[in-house]
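>>> sequence-free structure coming up:
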């Protein structure tokens, strides 16, 4: 530390004035301590509740299904039948060389043990479910449903018990040539739960490590990186406690997927806000003698942009409340809580810590009072200069590139099947693949039909006579409802089976006075696809409207908000198109999760606009000081380009952590958002928005006061004072 720094630190402590009044310096020191004390108390109160969030996280099918779909009603009603909820399972025995008599005897013994340990739906006491051999004699299939499985913990325990105690070491190992696997919807759900149980801690640790490494590289300080990381950790703790409170108070649905996304969002967005604030604070430390004054100026300078940024993300997420998909609907308030907590921590706790720790925190690159900012030719200076010299060429080239990437959407794979939702193949998927190879033209996954008991006979005859249905089994009755299991001739989730579901629903409108519903795993997947398409039509226009309103209020313009919104929508389309080019050919994903377009749109538009807000707010700030728009845009890019690039890299990296989870949904969402953020950071904001500002000039601010001042030949500074 140099002598100039020591002088600055001593000068920051004024001599106490005579009299009893507390000096201004004492008050300045008291405010940060008070803020930190409040946060310590708040975190102490929040910690016990944050730890309970996983206990109230729900991952039942109805927590993800469309709220108004037939399959959701079926799931609710089935849980109220005698025996409670059911879990459909498949016990699969396979030997490549053909099953032996000993294999068949082992299969019968294992089925008897399952029937002895659990109550089977649709089976009389002592009766065993039917075991079906394949035509080639290599595979045996036993389909059954366990009752009393309404609670996912009970279901998971049953799946693990059958695998560990009944199947034992024969599950999938093929030591003597025989493989025995447990599959079916219940087993797939249990495998998903196992992934999410370990995902929370893995995600938190992985995200923290990624953020820490990037902060160290950004700040090049042995200590400074730790402060934003601690603050974002405090924000995550507070958010988890608040979400737990919302679950208890309002019965909010918190799924494992939503809490995982919230964690990534807090670390990504919170670190972005920290980067912007610390960068501005470093600038102000060169202009102000006291750290408190420098922080006040920094908050005044970048606070509106950060508030607008977080408000945009929160508003975009809350638009998801109009979605009918339960999992998407619940993501709105859960994600918004995370963003608000990140904002609160970065605008209160982080400034308090930075002020108390003073300039020494930046060692070895300490910003001395009165020193000039280091002038160096940066990448963003070069990029801004090229956009300033040839704005038409740059804008046209960028638009053509984004348009070319958008064409990749035509190569997007079809809808993702349930068995393809894992990036690493669990036992349930392996069992399903074995069944499909052994029984290629039949469905092992029943459709659940619920009928009013008064019309059960008519409904059963209608189901049996429906084209595409090959077998119907009567199930339980209770509460005025009767359950049937209908088997389609086509493979699960195939186009043929979907057509059968549509025919069934159409035919079951016929019996007079009867109310019949079609559900089950395949019907749930079909309802998810159709509901997600409807949700896109409702949510996307609402998100665009919310973003535009916030941008207009911040920038006092109509043109600049439209430019920013069109730019981020283009980057979303390009990122999704790039996904279409790599998901199946490169990464081997067999389909696209139907929720990906909507969720990535909300995140990329809301988060992408953030960087536009940071850039355009600084451009407006420079314009208000009397600078022409063309020059102000280049100055804004030079001064904010580096920090926004760092923020974009951090945000992209945190969402990439999602891709490490062995779920295709998480991998696709993480990769699309990461690519979209990078496109927006290094292409859209840097080149396209800057070149648009060069071409539009004062029209960028139409019809605000900056535009009117420019039309009168003024600078706009006088109008700014009036604003």
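Yes, it's here. This one's a predicted model, so the numbers in the text were calculated from it and none came from an experiment.
>>> Every contact and neighbour count from this point should use C-alpha atoms.
Fine.
>>> how about stretch 707-719: buried residues?
Buried residues in stretch 707-719, counting neighbours by 16 or more other C-alpha atoms under 10 Å, are found at 707-710, 715-717.
>>> Centroid-nearest residue for this protein?
By C-alpha atoms, centre = their mean, the chain has its centre lying nearest to residue 261, at 4.0 Å.
>>> all helices for the stretch 601-723 of the chain, in order.
629-658, 664-679, 690-696, 705-711, 717-722 (DSSP state H, counting those that start in this stretch).
>>> Do a quick rundown of the strands in this protein.
Counting by DSSP state E, the chain has strands at residues 87-95, 131-133, 139-146, 178-183, 447-452, 469-478, 481-488, 516-519.
>>> May I see those organised as TSV, with mean neighbour count added?
Putting the strands of the chain into TSV (neighbours: other C-alpha atoms under 10 Å) gives the following:
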stretch	mean neighbour count
strand 87-95	24
strand 131-133	16
strand 139-146	22
strand 178-183	25
strand 447-452	25
strand 469-478	17
strand 481-488	24
strand 516-519	25
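>>> Indicate which one of those strands is closest to residue 66.
Smallest distance to residue 66 across those (C-alpha to C-alpha): 12.0 Å, for strand 516-519.
>>> ok now the closest one, how far from the chain's centre?
31 Å (C-alpha atoms, centre = their mean, to the nearest Å).
>>> circling back to that earlier point, pretty sure the residue nearest to the centre of the chain contacts residue 336?
No - counting by C-alpha atoms under 8 Å, residue 336 is not a contact partner of residue 261; they are 11.0 Å apart.
>>> Save the strands of the chain as a markdown table, and put in distance to residue 249 too.
Below are the strands of the chain laid out as a markdown table (distance: least, C-alpha to C-alpha, whole Å):
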| stretch | distance to residue 249 |
| --- | --- |
| strand 87-95 | 30 |
| strand 131-133 | 48 |
| strand 139-146 | 33 |
| strand 178-183 | 37 |
| strand 447-452 | 33 |
| strand 469-478 | 32 |
| strand 481-488 | 33 |
| strand 516-519 | 31 |
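>>> here's the one I want to compare it with:
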């Protein structure tokens, strides 16, 4: 049977191999690719693609000398601009705009040559940077939306390798520490890598079949989930398999019993995570909606690999895979005082005190959300400042309080003159220029008097949209505004769906209303506290200038889904103990003692895998990784061990209301001899 499973996996990998390698080809990371089809800025981008010349790649060349530009500088600048105009097809002849202090020259440059091809766009940007070079104290920086997109693409393209290698290294170190074996750690790690390869092929298939959005963020998170969740499932299976090898002589039979024992809990927990992630399909934002299916693919591929391929490999390798701590048939594990026994005892003695103290602590941490910085601007999205951002900062200093990137207005061609007159007559407008016409539409370029993505420019964009109902208003600043508004809408829609879905699943699994409400309340409190810690760290410690608009929704979905995942392990074991006749307090403490090690190990691995995102070059990924990693640790070592256990002890049988377990038994049931001993084995590290 194990050889048959291996054969099927070989066939499966051969089928998906051609598709897995193509996932990066369908990855899109432009701002408009993240937006819903109904957004104004999305409509602008799509119409621009259809105008003569196609989509325009817009750059801003920023020439600067601290002491003021000299005549020689201006001659050198004109020569470079002329060379760019001769080499490349530009939409219009660039005209320089000098700064009031005479230190800076700004040259807007636009080309329709690259169109929507990101490789051609990147090549154009890099060639312009080669021509526009600094010399003799005269510095030049290439910025604008086209350069910003190219620099962002470089960061996203660099995520794949470092993200995978760092994740593998982190998981490998943790598995070596947990298993204390020079061999065993490698097996689940290899299986997780195979599951990740499978998930890439499935994700590409979803994109081709259903148009699922694939972004650098969603594909990176998918890899994190494969290794994090997959390793969690491996920890549960291997710990149970190790124990069964002490009772059962043949590894194949021991694995069958282990799968029957932990399989239902793993299936239930993975199903809950998948259901929570799929709720993101209700989001209007393309990037969030795409994150749901890709995250689900990662979890399900990890589940499939860990419940089929991992057991087959472990059976074929036999007991020697556990060397040097080989679980001999008929042996007993070394008994040691469990940390979770001590923690459970403290929670059992004063449950209400522990519960109140924990609630106050989480509430105090949640107050840190008041210190979260405002919405993240596009130029502040990089951990290390690229050239395009440096260019915009130079412009901001040279042209204080003035617009330095255009707002694109797409209006019906027959109303172009009236639209231009309406725009010119409004406050906050510095310049208006007619653009291309085609397909019944005319493009108008508008420059605001206020700085990009400032409150004043945002007000100008909103005023233009109100005054021009027949037109679409887009451009880089409008895209960021639409991202913020759409994320706000998605939070109102997706959060209730996630809560209701997870609650219904828990009710079905635990046959109770109180226990599911307790778990959901706990994970919501963890989410709020984690965001609060982020508010205390992002600005004051890390120096981030803003918070990603999607952080609240994505962190909520992941923390609720993953937190409930661990809650299922604890409460399911508590229910088993109660069904076996254990008194409520004993059931809660035994459940903590027997599952605490597994949950702690799994929580450490999952938190570490999400912490890998802290090393990536994009602020949104760093913020997401930080909040989820902190949330998982809070959930593992505070909420699961102390608060949920304390609440269960305090509520006693009421925690299972209105199910049969909520009622006192007419005759106490004694567990069969030896059964309690088996259930009370500590799962990890023996």
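Structure's in. What do you need? These figures come from a predicted structure and were not determined experimentally.
>>> Which one, of the strands of structure 1, ends up nearest to residue 116 of structure 1?
Here strand 139-146 is closest among the strands of structure 1 (C-alpha to C-alpha), at 11.5 Å.
>>> now the closest one and strand 87-95, what's the angle there?
For strand 139-146 of structure 1 against strand 87-95, the angle between stretch directions is 160 degrees (axes from the mean of the first three to the mean of the last three C-alpha atoms, to 10 degrees).
>>> And the contacts of strand 139-146 of structure 1?
86-95, 98-99, 111, 118-121, 129-134, 435, 438, 444 (C-alpha atoms under 8 Å, 6 or more residues apart in numbering).
>>> dump the residue contacts of residue 429 of structure 2.
By C-alpha under 8 Å, 6+ apart, residue 429 of structure 2 lies in contact with 423, 446-449, 460.
>>> which of those line up with contacts in structure 1?
Using both residues aligned by TM-score structural alignment, their matches' C-alpha atoms under 8 Å, structure 1 keeps these contacts from these: 423, 446-449, 460.
>>> of all the residues you listed, which comes closest to residue 205 of structure 2?
Of all those, residue 205 of structure 2 sits closest to residue 446, with 41.0 Å by C-alpha to C-alpha.
>>> how about the closest one, what does it touch?
With contact set as C-alpha under 8 Å, 6+ apart, residue 446 of structure 2 has these partners: 406-409, 429-433.
>>> of all those residues, which two lie farthest apart?
Maximum pairwise distance among these (C-alpha to C-alpha): 14.6 Å, between 409 and 430.
>>> list the contacts for the equivalent of residue 337 of structure 1 over in structure 2?
In structure 2, the residue paired with residue 337 of structure 1 according to TM-score structural alignment is residue 297. Contacts of residue 297 of structure 2 were listed using C-alpha under 8 Å, 6+ apart, and they are 199, 202-203, 222.
>>> at 10 Å what do you get?
Contacts for residue 297 of structure 2 were tallied using C-alpha atoms under 10 Å, 6 or more residues apart in numbering; they are 195-196, 198-203, 206, 222-223, 225-226, 274, 277-278, 291, 303.
>>> Kindly report the same for residue 437 of structure 1.
The contact partners of residue 437 of structure 1, taken as C-alpha under 10 Å, 6+ apart, are 134, 139.
>>> From residue 377 of structure 2, how far out is the alignment partner in structure 2 of it?
Taking TM-score structural alignment, residue 437 of structure 1 has residue 397 as its aligned residue in structure 2. Per C-alpha to C-alpha, to the nearest Å, residue 397 of structure 2 is found 17 Å from residue 377 of structure 2.
>>> same check, this time on residue 158 of structure 2
In terms of C-alpha to C-alpha, residue 158 of structure 2 sits 22 Å off from residue 377 of structure 2.
>>> what's near enough to touch the equivalent of residue 186 of structure 2 over in structure 1?
Aligned counterpart of residue 186 of structure 2 in structure 1: residue 226 (TM-score structural alignment). Taking C-alpha under 10 Å, 6+ apart, we find residue 226 of structure 1 in contact with 211-212, 215-216.
>>> Neighbours of the spatially closest residue to residue 610 of structure 2 that is not a sequence neighbour, how many?
Among residues not flanking residue 610 of structure 2 along the chain, residue 625 sits closest, at 4.9 Å (C-alpha to C-alpha, 6 or more residues apart in numbering). Neighbours of residue 625 of structure 2 under the rule other C-alpha atoms under 10 Å: 26.
>>> One more: residue 197 of structure 1?
Using other C-alpha under 10 Å, the number of residues around residue 197 of structure 1 comes to 12.
>>> Aligned to it, what sits in structure 2?
That one, residue 197 of structure 1, aligns with residue 157 by TM-score structural alignment.
>>> correct me, but that match touches residue 216?
Yes - counting by C-alpha atoms under 10 Å, residue 216 is a contact partner of residue 157 of structure 2 at 7.6 Å.
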